[in-house]
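1. Okay, sequence plus prediction incoming.
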Amino acid sequence: MSGCWPSWPACGDPESGCPWDLRQTWETIVPHTLEEAYEVADAISRRDFEAVRGELGDLLLQVVFYARIAEEEGRFDIHDVARTLAEKLVRRHPHVFADVRYDSEAEHHAAWELEKARERVEAGEGRGHLDGVALALPALTRAVKLQKRAARVGFDWDRPGPVLAKVLEEFDELRAEIEADAPEARLGDEVGDLLFSVCNLARHLGVDPEAALRGTNARFEDRFRFMEQALAAQGRRLEDADLQELDGLWEQAKQK
């Protein structure tokens, strides 16, 4: 992202501003916004709070950037963004900013969801129970959100056991398609069903599947690098080892 945050108005000046900044649109900034959000998550997962500070600044720049484009188009500005956020926080927290009291966390959560549903209707997002779940979310995260919406109307299991059985059922269906030499599109459908059911199991276990997979990715990287380094110490490359030796190094990495 552009390093122009300390003097943003000058960077966006049509005459003397940063050429990269001046070329950007709503659409071109979106990939950078997603990247910066993931970099914040990565820095937090590493407990590197100096990096968190910097990454939060980069993410904040995205907000300022969008607001500046909107201001130039006569839509809104950064003050409107902050004001809208403040109003939303007050509206969704009547137990903090008004005299409303909830007798339980479940009652509080139900009121929160009811208010969000009302906001979606006012925004013209529809009245369906699955409306408003952003398409741009990571697929694992979106799967969990869809499942939570369905659970609100009782379309859900009440314990993990049946969900695990569903995972195994989907696994067996995928295996049957593989053995039947099914076309790629069919295999894709079955893999998707399996992933969706695994997300549902994670939800019932109180596990965030996106975070769980990030952790697995990190462990895979650590173990793979261990294998690279172990072979490099012998003057060899991964390509020089057979699968049996690589499996042995992998087990060493797991134990380490």
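-> It's in.
2. When you work out contacts or count neighbours from here on, use the C-alpha atoms and nothing else.
-> Will do.
3. centroid residue for the protein?
-> Nearest to the mean C-alpha position of the chain, counting by Cα atoms, centre = their mean, stands P138 at 5.0 Å.
4. Give me the contacts around stretch 206-223.
-> Defining contact as Cα atoms under 8 Å, 6 or more residues apart in numbering, one finds that stretch 206-223 is touched by L140, T141, C199, A202, R203, W250, A253, K254.
5. Give me the buried positions along that stretch.
-> P209, E210, R223 (16 or more other Cα atoms under 10 Å).
6. Can I get those in a markdown table including secondary structure and distance to T25?
-> Converted to a markdown table, these look like this (DSSP: H, G, I helix; E, B strand; the rest coil; distance: Cα to Cα, whole Å):
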| residue | secondary structure | distance to T25 |
| --- | --- | --- |
| P209 | helix | 33 |
| E210 | helix | 29 |
| R223 | helix | 41 |
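7. Turn those into CSV, columns for distance to E122.
-> CSV is the format used below for the buried residues of stretch 206-223 (distance: Cα to Cα, whole Å):
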residue, distance to E122
P209, 31
E210, 30
R223, 50
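8. just the residues you listed now: which is nearest E169?
-> Comparing the buried residues of stretch 206-223 against E169 with Cα to Cα places P209 closest, at 19.5 Å.
9. That closest one and E173, how far apart?
-> 22 Å (Cα to Cα, to the nearest Å).
10. Next: W157.
-> Note on W157: its distance to E173, by Cα to Cα, is 21 Å.
11. Of these two, which one has the most company?
-> More crowded of W157 and E173, by other Cα atoms under 10 Å: E173, with 17 against 12.
12. pretty sure the more buried one is in contact with E190, am I right?
-> Yes: using Cα atoms under 8 Å, E173 is in contact with E190, at 7.1 Å.
13. ok, then the element right after the strand or helix carrying G161?
-> Taking DSSP states H and E as the definition, G161 sits inside helix 160-179. Remark: after helix 160-179, the chain's next helix or strand is helix 184-204, criterion DSSP H and E.
14. what does that next one rub up against?
-> For helix 184-204, contacts defined as Cα under 8 Å, 6+ apart pick out 140, 143-144, 147, 159-160, 163-164, 166-167, 170-171, 173-174, 177-178, 208-209.
15. Could you give the secondary structure assignment for D131?
-> Assigned with DSSP: H, G, I helix; E, B strand; the rest coil, D131 falls in the coil class.
16. Okay, one more to line up with it:
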Amino acid sequence: MYSLDDLLRLMARLRDPQYGCPWDVQQTYATLVPFTLEEAYEVADAIEQGDFEHLPGELGDLLFQVVYYAQLAQEEGRFDFASVVHGITAKLIRRHPHVFPTGELYAPLDTPRLNDTEVKQRWEQIKAQERAEKAQAPEQLSLLDDVPAALPALVRAAKLQKRVARVGFDWPNAEQVLGKVREELDEVTAAMAEPTGSSRAQAQAEEVGDLLFSVVNLARHLGVDAENALRGANGKFERRFHFIEQALREQRRAIEGCSLEALDALWDEAKRQEKPSPNGSAASLRD
């Protein structure tokens, strides 16, 4: 069976300027980013689908991205894969003093366990200290400094909101956030009523953005992960639309020739079949 050392050796061979793969030799940090994001989502998809047969392969693809970046950095004399491993290990030991009180990985496991609340409080204190240490000057430090700009927008919105909530900049309850959602929806309606033109399009985009941000806030207050909720909604939409397509195939009808009313009727049938049956299990869709 191949080992991690074998994977590192393979990566070095692929990047060999003379004997390596031309495509791999041409890659940079920036060109790899889209592949890294895609591989991460494929891991998430395999987990959501319960596809544990293919999960090792997806995890391997994601690991290869890390190895790739480390190889690029090693070629430039910045760091290597061992530095990556050391950095994450050291950070996790530092962030879990309740598990590693002496700061040693192989210390005896004799520390009393903390409850979830205590662990969260300790975690946030340590992260805040790390952020302070990273800042060049205390007056330049922002709570939002280390929220990555490249995160998916829903994820980043939730992180920004969670971060400022630590200092009390937050709605007190979900009911008040729901009121804000309604307010933002009214502002979208008002933007739609503006005269046609570039300012109208800009206003609509801005107000829709505010609406989405407030919906993420509502999700956070309800304990719902907005990104996962939207992924679930996407999956539900796909299932129901597949049902429509399959039903029309069985009827030998083209979807392009169907009225919206006919499509809506099939959509309602898809929803009906998704509802739990009397024995408690959901009816399966024909897709």
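-> Arrived safely. Here the structure is a predicted model, which is why all the values come from computation and not from measurement.
17. ok, which stretches of the stretch 1-150 of the first structure are helices?
-> Taking DSSP state H, counting those that start in this stretch as the criterion, the stretch 1-150 of the first structure contains helices spanning 8-11, 19-23, 26-45, 49-72, 78-92, 94-97, 105-122, 139-152.
18. wait, which of those helices is closest to A233 of the first structure?
-> Closest among those, once you apply Cα to Cα, is helix 26-45, at 29.4 Å.
19. Per the alignment, name the residue of the first structure opposite D51 of the second structure.
-> Alignment note: D51 of the second structure maps to D48 in the first structure; criterion TM-score structural alignment.
20. got the contact list for the residue nearest to A134 of the first structure when sequence neighbours are not counted?
-> With sequence-adjacent residues excluded and distances taken as Cα to Cα, 6 or more residues apart in numbering, A134 of the first structure is closest to R142, at 7.4 Å. In this structure, R142 of the first structure makes contact with V133, A134, L135, judged by Cα under 8 Å, 6+ apart.
21. can you check V100 of the first structure too?
-> Listed by Cα under 8 Å, 6+ apart, the contact set of V100 of the first structure reads P94.
22. what does A12 of the second structure give?
-> Contacts of A12 of the second structure by Cα under 8 Å, 6+ apart are Q71.
23. now for it: what does it line up with in the first structure?
-> In the first structure, A12 of the second structure lands on P9 (TM-score structural alignment).
24. separation between its match and F65 of the first structure?
-> Separation of P9 of the first structure from F65 of the first structure (Cα to Cα): 10 Å.
25. Next up, the contacts around the alignment partner in the second structure of L135 of the first structure.
-> With TM-score structural alignment as the criterion, L135 of the first structure lines up with A149 in the second structure. By Cα under 8 Å, 6+ apart, A149 of the second structure lies in contact with R156.
26. Onto which residues of the first structure does the host helix or strand of G235 of the second structure map?
-> In the assignment (DSSP H and E), G235 of the second structure maps to helix 226-250. Using TM-score structural alignment, helix 226-250 of the second structure corresponds to residues 209-233 of the first structure.
27. again, but for stretch 84-93 of the second structure
-> Alignment note (TM-score structural alignment): stretch 84-93 of the second structure is matched to residues 81-90 of the first structure.
28. tally of neighbours for the residue lying closest to W123 of the second structure once chain neighbours are set aside?
-> Once flanking residues are discounted, W123 of the second structure sits nearest to R95: 6.2 Å by Cα to Cα, 6+ apart. Around R95 of the second structure there are 20 other residues, counting by other Cα under 10 Å.
29. From what I see, R95 of the second structure and A128 are in contact.
-> No: R95 of the second structure is beyond contact range of A128, at 11.0 Å (criterion: Cα under 8 Å).
30. how close does the residue nearest to A134 of the first structure sit to Q234 of the first structure?
-> The spacing between R142 of the first structure and Q234 of the first structure, counted by Cα to Cα, is 45 Å.
31. cool, R118 of the first structure as well?
-> For R118 of the first structure, the distance to Q234 of the first structure equals 64 Å [Cα to Cα].
32. For these two, indicate the residue with more neighbours.
-> Comparing R118 of the first structure with Q234 by other Cα under 10 Å, the one with more neighbours is R118, at 14 against 8.
33. Show me what the more buried one lines up with in the second structure.
-> In the second structure, the residue matched to R118 of the first structure (TM-score structural alignment) is Q129.
34. next one: F155 of the first structure
-> So, by TM-score structural alignment, F155 of the first structure is matched to F169.
35. Identify the residues contacting L164 of the first structure.
-> The contact partners of L164 of the first structure, by Cα under 8 Å, 6+ apart, come to V198, L201.
36. again but with H95 of the first structure, I slipped
-> So H95 of the first structure contacts R101, Y102 (Cα under 8 Å, 6+ apart).
37. and the gap between it and E107 of the first structure?
-> To E107 of the first structure, H95 of the first structure is 12 Å away according to Cα to Cα.
38. Then V153 of the first structure?
-> Here V153 of the first structure is placed at a distance of 15 Å from E107 of the first structure (Cα to Cα).
39. State the helix or strand in which the match of F155 of the first structure lies.
-> Counting by DSSP H and E, F169 of the second structure is found in no helix or strand.
40. before we move on, what about the one 3 residues further on?
-> When secondary structure is defined using DSSP H and E, no element contains P172 of the second structure, which sits outside every helix and strand.
41. how big's the offset between the match of stretch 84-93 of the second structure and the second structure?
-> Aligned to the second structure and superposed, stretch 81-90 of the first structure gives a mean residue distance of 0.5 Å (mean Cα distance after the TM-score superposition for the first structure).
42. neighbouring contacts of that stretch?
-> Contacts for stretch 81-90 of the first structure (Cα under 8 Å, 6+ apart): A67, V96, F97.
43. Quick check: the aligned residue for K166 of the first structure in the second structure?
-> By TM-score structural alignment, K166 of the first structure lines up with K180.
44. can you count the residues close to the nearest residue to that match once chain neighbours are set aside?
-> Distances taken as Cα to Cα, 6+ apart place S214 nearest to K180 of the second structure, at 6.7 Å, with adjacent residues excluded. Applying other Cα under 10 Å, we find 24 residues neighbouring S214 of the second structure.
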